[in-house]
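Student: have a look; sequence and predicted model below, questions after that.
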Amino acid sequence: MTLLAIPFPMIDPVLLSLGPIQIHWYAIAYIVGILLAWFYTKRLAARQQLWPGNESPLSAAALDDFVFWATIGIILGGRLGYVLFYNLDAYLQHPMQILALWTGGMSFHGGFLGVTLAMILFARAKSISLLSMFDLVAMAAPIGLFFGRIANFINSELWGLPTSLPWGVVFPNGGPEPRHPSQLYEAALEGLLLFIILRVLSHWTGALKKPGTVAGLFAILYAIFRSLVELVRVPDSQLGYFSLGTTMGMWLSAPMILAGLAMIIHAQLKRSDG
């Protein structure tokens, strides 16, 4: 073991125990992420000058209604995505474990699909511009990603390959070797950096006036950042590596790049036609 290894900060995954009730950091991360994203989208929606025709696509009241739809999409989509994409055989043998959300096991790609479906249904029900709604939610998504990855780190899960780099972390369930803190890499790239890029794009270039541009870029950059971290992240043991050293995360991210490109091209063509 290298002398430069960083010991894992022993943070109890359970924040608070009240008799049989346990409050986990994992749950707190989701709650904080959703609440901050809700606050941020309301601030963005109030900036009328950012949107097409200087008119926000959603009112504050509509966003208050949508946060419930989004929460359901995140939780159901994230859990079902993990069950279907990552560990279907195990959950078929123990189906009640599907409900044990506090043990971890959420898929971003499943949550992404769940929220996308929620946005489609909500936009149709409320006669809202779907592409602008995609843009608005994409602006806030890095907030939830940041807190989710921090929770992964606290849970000592989804760690990386062994490394000799000075910031390698010795995880309590990862053996004696220092490992890439891949959860923190993702928090930095998918959370902080992606948030900054989208903020600059929307506020300095007027990208929100071309509906679909911001959401398309979010999809592309998330897929790229996720795939890069997958190079140093240990894949789920029940799946391992696929052909050419690829992982499930890479395969699920690839369609996001295509969808993102399609949205950006559509946004630019629509703009030029108008």
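Tutor: Nice, thanks for sending it over.
Student: please make it C-alpha for all contacts and neighbour counts, starting now.
Tutor: Will do.
Student: can you pull out the strands in this structure?
Tutor: Applying DSSP state E to the chain gives strands spanning 6-7, 14-18, 21-24, 169-170.
Student: do you know how far residue 205 is from residue 272?
Tutor: Going from residue 205 to residue 272 by C-alpha to C-alpha, to the nearest Å gives 16 Å.
Student: settle this for me: residue 115 is touching residue 78, isn't it.
Tutor: No: contact criterion C-alpha atoms under 8 Å: residue 115 and residue 78 do not qualify, at 9.3 Å.
Student: against residue 22, how distant is the spatially most central residue of the chain?
Tutor: Centroid-nearest residue in the chain: residue 145, 3.9 Å away (criterion: C-alpha atoms, centre = their mean). Residue 145 is 23 Å from residue 22, where distance means C-alpha to C-alpha.
Student: what does residue 222 give?
Tutor: Taking C-alpha to C-alpha, one finds residue 222 at 32 Å from residue 22.
Student: so for those two, which sits in the more crowded spot?
Tutor: Counted by other C-alpha atoms under 10 Å, residue 222 and residue 22 do not tie: residue 222 has more neighbours, with 20 against 13.
Student: want to compare, so here's the second one:
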Amino acid sequence: MPFPNIHPIAFSIGPVDIRWYALGYLFGVLLGAAYGWLLLRNERLWHRGTPPFKANDIWDFAFWAMLAIVIGGRTGYVLFYNFSEYAQDPIQVFNTLDGGMSYHGGMIGLMLAAILFTRSKGGNWLSALDLMGAVATIGIFLVRIANFINSELYGAPTDLPWGVVFPTDPLQVARHPSQLYEAAMEGLLLFLIIRVATHVFYALRKPGLVAGIFGIGYGVSRILVELVRLPDIQIGYLYGGWLTMGMVLSLPMVVAGLGLVIFALTRPENKLRP
């Protein structure tokens, strides 16, 4: 299947090019904040009817979130994926034009920002992590679509009918559109699962449960996609030629997610109705 004719630059304002990748992050935060506002307004969803902070505060947090995602994502990429190169030329850490961002680093940054922001408001930081788990899938979906448009992070060669020939591939062979797999699994499917959990089973009434579901869902999805996604070229495969850095970083998310789910379901306080 040929690659769709979509240019990585969405539009230009004078000499400034606005890329789909940047718009994915921007609208991921804005739409996530809008959905978070709706969740925060619905107090009956939360433990004892108390969300982590007021609904209107989400717009202040959106600024924190954008900074945390960019700083955390860049820091994670430098530390996890390309440390030796940046150690030789540290000034390149600030050159974000190379597109180097780590999802796991961005998520750590977002979690820290949520905890600090919520503590400043006197709220429950576990509920804040639940909120992040409920809204983060929106940004994941949009950014993975942008990865596809950028013709980056594609998968291994495939004979499947939906294989895509990416213009940046030097071999010009059909490959797994692993970006779309991630958009579907880590974004759309996980959003729907968490939506059912929050609105049918009232999972937000048990602080930590939604965050745990997100950790398990994202971690498992990412590990599965990594089986067909090509590893970063500067790292390659690890330990026997099949393990990737994405798998290594996702496994702790699954373990932490399981721990949060068990904690949320067994904590006596969470068994009480709000």
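Tutor: It's in. Note that the coordinates shown come from a computational prediction; the quantities given were computed from them, not determined experimentally.
Student: about what we covered before: now for the residue nearest to the centre of structure 1: what does it line up with in structure 2?
Tutor: Alignment note: residue 145 of structure 1 maps to residue 140 in structure 2; criterion TM-score structural alignment.
Student: that match: what's it in contact with?
Tutor: Residues near residue 140 of structure 2 by C-alpha atoms under 8 Å, 6 or more residues apart in numbering: 28, 183, 186, 187.
Student: check contacts around the last one.
Tutor: Each residue near residue 187 of structure 2 by C-alpha under 8 Å, 6+ apart is listed here: 137, 138, 139, 140, 141.
Student: the second one now?
Tutor: Shown here is residue 183 of structure 2, whose contacts under the criterion C-alpha under 8 Å, 6+ apart are 140, 141, 142, 144, 145.
Student: got it, and residue 65 of structure 2?
Tutor: Residue 65 of structure 2 makes contact with 29, 110, 113, 114 under the criterion C-alpha under 8 Å, 6+ apart.
Student: re earlier: the strands of structure 1: which one's closest to residue 105 of structure 1?
Tutor: Of all the strands of structure 1, strand 21-24 sits nearest to residue 105 of structure 1, with 13.5 Å by C-alpha to C-alpha.
Student: apart from its neighbours in sequence, what residue is nearest residue 223 of structure 2?
Tutor: Spatial nearest neighbour of residue 223 of structure 2, excluding adjacent residues (C-alpha to C-alpha, 6 or more residues apart in numbering): residue 247 at 5.0 Å.
Student: surely the one you found and residue 228 touch.
Tutor: No: the pair residue 247 of structure 2 / residue 228 is not scored as a contact, 11.8 Å apart, by C-alpha under 8 Å.
Student: ok, average deviation of the lengthiest helix in structure 2 from structure 1?
Tutor: Secondary structure of structure 2 per DSSP state H: the longest helix is helix 125-149. Once fitted to structure 1, helix 125-149 of structure 2 is off its aligned match by 0.5 Å on average (mean C-alpha distance after the TM-score superposition for structure 1).
Student: ok, residues contacting stretch 101-121 of structure 1?
Tutor: Applying C-alpha under 8 Å, 6+ apart, the contact partners of stretch 101-121 of structure 1 are 24, 26-27, 69-83, 130, 133-134, 252-253.
Student: mind listing which of these are in helices?
Tutor: If you go by DSSP H, those have 26-27, 69-83, 130, 133-134, 252-253 in helices.
Student: show me which of those residues are buried.
Tutor: The neighbour count (16 or more other C-alpha atoms under 10 Å) marks 26-27, 69-83, 130, 133-134, 252-253 as buried among those.
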